[in-house]
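Peer 1: dropping the sequence and predicted coords here.
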Amino acid sequence: MDSFANLFREPFQFFTTILLSLLFPLSFLIISRLSVAHYLIDLVGYSKTEISNNCDLLIKFFLQVNPIFLHVLVSIISVAALSHTLTGGTSCFIKRTPEPVSRLRLYTAWFFVCILQICVGLGIEGSIAAGVDAYEIGYERGFLTRAIFFLGLNETMFFWSNIFVKPVVDDTVFGILQENRWIEKAALAMSFGGLWWWRLRDEVEFLVVVVEKKRDLLISIGLADFVGWWLYYLTVTIGMIKIVKTLVWLVYVMFGRRVVDFDNTDGDSRNNDEKDDQFHLKGYERSELVVNGIEEGCVDIDSLYSICGHNNEENTSDEQVRTNLLEDQQQSLSDWTQNHFLTNTVMPLQPVQIQSTIEAPTNDDFPPQVPAPANSSNEKPKPFSLASLELLSNYGRLSKKSSEENLCTNALSCEAHLENSHKLPMKEILRAAGERYIQYSTQRLDGFSMFIHPYGSALSGLCMEETRDVELVHLLLAAAEEVNNQQFHLASKLISRCMWVASDSGNPVQRLSYYFAKALEERIDRSTGRYTCTDEDHHLKYIKIMSLGTNSAFLTCHQLIPFSQVMQFAGVQTIVENVRSAKKIHLIDFNIRSGIQWIVLIQALAEKGDSPIELLKITAVGSIEKENFEATSNTLHSFTKSLGLPFSFDIVFVSDMKDFKKESVNIKTDETVAVYCNSILRTMLSKPDCLDNLMKVVRSIGPTIIVVGEVEANHNSPSFLNRFIETLFFYSAFFDCFEDCMDRCSPCRTTIEGVYFGEGIRNIVAAEAEDRFTRNVKLEVWRAFFARFGMVEEELSESAWYQAHLILKQFAQGSSCDLQKDGKGLIIGWKGTPIHSLSIWKFL
């Protein structure tokens, strides 16, 4: 039984020593993740009370308890390693002879090993729960600093292994301290090299980078940040001392050897006598030891030297082995760095024009492909989504300037921003995030990046909130790309990190990111089979949202936001000009909502004294709840009655536009018909048969004029990333507008963003195929579509343009609303981002 146990003692001691020795480099990994976690918490602005209330027990331990023990233990070990490296002496913990371990020494070693093991184990679990377990960096510090830190950490790890780990393991397994063997040293060094390659090289530099980032953002640097920064450079110092000692040793070996004079026979005889004496001395000591039973079966002469105290040759051999090992590791690290930079180089991208089309199963709808740059190392390049970069380049209007020129430009713009004291528009924040996403995310591992670059300090000119917003959008873009690549595990971590900052009640960027992050979560659930809600439920919810115009939130939005009033006044002005001579006017509205758009028309017709009309008829066509139509009818009837205007209101309720027929509308021969389609045609893009039937019926009716108001955006691309980026920029303009025009605490804003925008973002981002019923295309696409039915576009009159400009002057933020002419139509935007289009049509 004892022989069987002895068979497993050495392997058990071997592997246990290696595993426990790796606790020390792992402790640096945990300290680095703690720095990241506290950095993110400082960005969010959470207090300790909020962390205690919102985080589970494991994350609390990771953030609050773990640093206390970990910083103290690692600091003690590092300082002791530095002292050992400087003096070159051996501690009383290390003995070269097998002997029983002293109790004090053993208790101390047990304490350090157990506490560090608990801190590292729970720290790893806590970092995973907090979502900072793969927070990597796209910018690497100098190779020389990294190499020196690697050597210093390797030296400190060996010190930890000899001083603390081996006493515990050897006493447990053998009852005495065992001699260090070269195979243990080599295995430990290779294990550390593997750990460095796998994780440490990408995360440990946060100990320094986070401090520098906080300094740039004017965030206070805490004691934990300082300790992490101090430990990093303390380890670098140990590495430098080791390099100097190694160089001194090499110089001594190469130039300090004793020159032997072969012509001096006396010297030769003395050397021979010394060798003979040494041989006889060794033989005598070995015989004595064997007789006394201290070393039985010892056949290794090096072991004899260590027992007898003559260990010069062994020390030289150990030093040579360690020097060679470190040189091999340094060469390996150098090879990796060269290959890493070669295989991750991304060439500048040229902006391309991406056409907006109604989705069809043809290859023409897909954006052109950009060939990947050649790889000089003949290795397969890392896949990278070029389509998303092209679209971001178009939005950002990035030039082909060098990084230094971009830095100068950003710095100047930041200075101008500070001088003018203007809040940076959301579009510019998204552009900055897109630019950083393109330029600074090319060197990543496993899809993660901290989004810090040597030129990232140009953003230090922004205020803290704007910098946080840029980094938040950057995280969102990275998460979308991982979702597109079906790397759902990585995407979930990025989304979780976004949700640390994103909020449905925060600033515009935080609110926008919140809804997009939730949409990405749903897309992941759909792809992984965890989605439970049916799309029929969402479609019914969407139909109800279309009737949102009947509630107070929409009416408040109509009063405060200029878009709807600009479209309505310009559209109504056009209708008035085309029906001014008619006695009976019939208006067909396919999305009447509250009917507020017809108040202006009714008032204008009532004031028409020269030739008063005989009848104004409005027919509301739709598939929303019939009660909403009736409420709108009552409102319009009351208003026309107060003005003495003959009025009739008909309701055509159809569950599906495929069932809509000409006979459904009661049209008299003496009526002049005008059709008003405001934001309704886009809802049928996912059902082409319904859209075709509607256009055929309208053509058979033969209206005098058709007013079409639609969303001016391309949310119908079959490419997920293109659609995501288009949607992100589009809704950013809406959220920016709401921030400027409405109070942040307004319940109206909360309702519109949460219900209307939130549902639209969710469906565009999360759904595909027939489940994606929220679709938008631009005016140029509608022109091509209307041409199929023999429709021609009419010029928007000068009076309509005047009405649009006049409305904008009534809003405090009207200067931020853009009115642009697109052919014969009108484009309404917000700070340069198109939002709506208005066009006038007739049948040939």
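Peer 2: Great, that's in hand. Residues are numbered from 1 along each chain as shown.
Peer 1: hey, let's count contacts and neighbours off CA atoms from now on
Peer 2: OK.
Peer 1: show me what counts as buried in stretch 825-836.
Peer 2: 825-831, 833-836 (16 or more other Cα atoms under 10 Å).
Peer 1: show me where the chain has its strands.
Peer 2: In the chain, strands defined by DSSP state E lie at 584-589, 615-622, 647-653, 672-678, 705-711, 791-794, 817-822, 825-830, 833-843, listed in chain order.
Peer 1: okay, one more to line up with it:
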Amino acid sequence: MDSRQLFRHSLSSEVISFKAAATAAGASAWSQLPASVKLNLGNSPDSPFSTPLDCDAFPAPSTTTQDRHSISPPEPTDSKALRQIETMLMAPDNEAAAAATTTTSSRRHDADADADADDNLRSRKRQRAGPEVKRLLLSCAEALAEDRAAKFKGLAQETREVVSITGEPLQRLGAYMLEGLVARQEASGATIYRALRCEGRDLLSHMQILYDICPYFKFGYMAANGAIAEAVRHDDRVHIVDFQIAQGTQWVTLLQALAARPGGPPRVRITGLVDDDGGPVAERLAAVSRRFRIPVEFRPVGAAAQDVTPAMLDVREGEALAVSFTLQLHHTPDESVEVGNPRDGLLRMVKGLGPRVVTLVEQESNTNTTPFLTRFAEALDYYAAMFESIEVALPRGSGERIGVEQQCLARDIVNVVACEGRERVERHELLGKWRSRLGMAGFRPYPLSRYVNEVIRGLLGAYSGNYRLREEDGAVLLGWKQRDLISASAWH
């Protein structure tokens, strides 16, 4: 089986095998959530982050693609609930919903009147959406940068009148960008960033939804796995080091493909950085090993990427070493944060291990060392494209959509906008800068296969015609309309 056949086999089961593992895990995780998980950040009375977060208010993620991709309008009961959370982040809990159904006729009349008023408010907001939201947000950021507190307060109040977490994409994004600005003024960004950290099981559910509705993760996984499959196609012993293994789902299809090699599967060791004991990852990889009859050994490493040493990774002679950095390396501080420059130091350490291939998947955004105003405008442009791409997949009234936008995107937005120094850990760089760093560490480009790129291009067609794939010097970039969002490259 040559590299093309190997990767074709992997891609043919990409959706099925991932969903069989991750969707089941997501549904199971949802059922294990506490009865009521509440979050009260106490930032601002009007903040979407100041509302108690009740996970029970949202339905469990759908377990079928048909349900997940439904773009039908919300049911009337959902619409009524959404009227009550125009300035909230989450829907009311089940007891409140039940109580609402037993109100007297007079109270229903009052509620209908309030609903009509809310409809009028939303209508006015829609009329001022788009360019008006962007103009106000940039004016707020400028006032804050100039330390003009009174002007910022007035502009922030005006901006609150045109943003909404249930509105158009730019209105939804604007609600989170505004709260990032408020948090920056109040020096509470780091506190909010930590408080918004979602429990692993809850986050898995939201990430699974994002995986289903947008191609970002699939793109990164396919590109990285394609490069690794090509690099180790003749090896009998393979060692994968994953600096952000998460749930280990990236490796399911690659292992399945390696197991189907005509000469028999290689022995595979996977070393992954974990936040816990790595138990769920070990169970998943063990199940894959049994099902596809491929020897897999998993070893968790509980350390931050910048603290990893060669001894922790147990690299052995005679193994083909593949190293994966998937949406992780931007979290490692660079020379602008620490004199020792851990980011470049990590790359030099990895180069010293003699890897067969290193894969890098990162957000294509310049928010690392740029001044605040430039960084804010860049973040606004980048996340506007992200929010717009979600718009075509989930209806505006969807609780799943609000959950995805808050848990998968809003936390990063707050960190980029509100934090500085060591507290700002979301430090994205453009592909050109990553090229420079990897080149200085001694790496050379390992061009991604044109066949792999064409398969990915075909995948995008199943989502929206607004997604595009661009090749650049052996790397590939996934974009929405004219905005690049994710880059994938390989090195050796």
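Peer 2: The structure has been received and is ready for your questions. All figures in this text were calculated on a predicted structure; none of them were measured in a lab.
Peer 1: quick one: closest of the strands of structure 1 to residue 272 of structure 1.
Peer 2: Among these, the nearest to residue 272 of structure 1 by Cα to Cα is strand 833-843 (93.5 Å).
Peer 1: which residues are contacting the closest one?
Peer 2: Residues from elsewhere that reach strand 833-843 of structure 1, judged by Cα atoms under 8 Å, 6 or more residues apart in numbering: 427, 563, 567, 571, 699, 702-713, 729-730, 733, 779, 789-796, 824-829.
Peer 1: any quick PyMOL command for the buried ones out of these?
Peer 2: Per 16+ other Cα under 10 Å, the buried members of the contacts of strand 833-843 of structure 1 correspond to this PyMOL selection:
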select buried, resi 427+563+567+571+699+702+703+705+706+707+708+709+710+711+712+713+729+730+733+779+791+793+794+796+825+826+827+828+829
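Peer 1: relative to residue 756 of structure 1, how far out is the aligned partner of residue 346 of structure 2 in structure 1?
Peer 2: Aligned counterpart of residue 346 of structure 2 in structure 1: residue 694 (TM-score structural alignment). With distances taken as Cα to Cα, to the nearest Å, residue 694 of structure 1 is found 25 Å from residue 756 of structure 1.
Peer 1: among the strands of structure 1, which comes closest to residue 190 of structure 1?
Peer 2: strand 833-843 (55.6 Å).
Peer 1: please pick out the residue of structure 2 most distant from its centre.
Peer 2: residue 106 (45.4 Å; Cα atoms, centre = their mean).
Peer 1: check contacts around residue 646 of structure 1.
Peer 2: Counted by Cα under 8 Å, 6+ apart, residue 646 of structure 1 has contacts 613-616, 640.
Peer 1: change it to 7 Å
Peer 2: With contacts defined as Cα atoms under 7 Å, 6 or more residues apart in numbering, the neighbours of residue 646 of structure 1 are 614-616.
Peer 1: check residue 203 of structure 2 too.
Peer 2: Taking Cα under 7 Å, 6+ apart, one finds residue 407 in contact with residue 203 of structure 2.
Peer 1: cutoff 10 Å now
Peer 2: Residues in contact with residue 203 of structure 2 (Cα atoms under 10 Å, 6 or more residues apart in numbering) are 26, 29-30, 197, 209, 403-404, 407-408.
Peer 1: just the buried ones from those?
Peer 2: By 16+ other Cα under 10 Å, those give 26, 29-30, 209, 403-404, 407-408 as buried.
Peer 1: quick one: which of those sit in helices?
Peer 2: Cross-referencing these against helices under DSSP state H gives 26, 29-30, 209, 403-404.
Peer 1: same list (these) but as a markdown table, adding distance to residue 456 of structure 2.
Peer 2: Formatted as a markdown table, these follow (distance: Cα to Cα, whole Å):
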| residue | distance to residue 456 of structure 2 |
| --- | --- |
| 26 | 25 |
| 29 | 30 |
| 30 | 30 |
| 209 | 20 |
| 403 | 27 |
| 404 | 24 |
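Peer 1: what is the nearest of these to residue 83 of structure 2?
Peer 2: Out of these, the member with the shortest distance to residue 83 of structure 2 (by Cα to Cα) is residue 403, at 17.0 Å.
Peer 1: before we move on, the earlier item: the match of residue 346 of structure 2 - how many residues pack around it?
Peer 2: Counted with other Cα atoms under 10 Å, residues neighbouring residue 694 of structure 1 total 20.
Peer 1: test my guess that it contacts residue 664.
Peer 2: No. Using Cα atoms under 10 Å, residue 694 of structure 1 is not in contact with residue 664; the gap is 11.9 Å.
Peer 1: in the stretch 51-200 of structure 2, which spans are helices?
Peer 2: For the stretch 51-200 of structure 2, applying DSSP state H, counting those that start in this stretch gives helices covering 65-68, 76-84, 94-100, 105-127, 131-145, 149-160, 169-185, 189-195, 200-213.
Peer 1: those: which one's closest to residue 256 of structure 2?
Peer 2: helix 200-213 (19.6 Å).
Peer 1: can you give the distance from that closest one to the centre of its chain?
Peer 2: Taking Cα atoms, centre = their mean, to the nearest Å, the mean C-alpha location of helix 200-213 of structure 2 is offset from the chain mean by 9 Å.
Peer 1: what lines up with residue 804 of structure 1 in structure 2?
Peer 2: So, by TM-score structural alignment, residue 804 of structure 1 is matched to residue 456.
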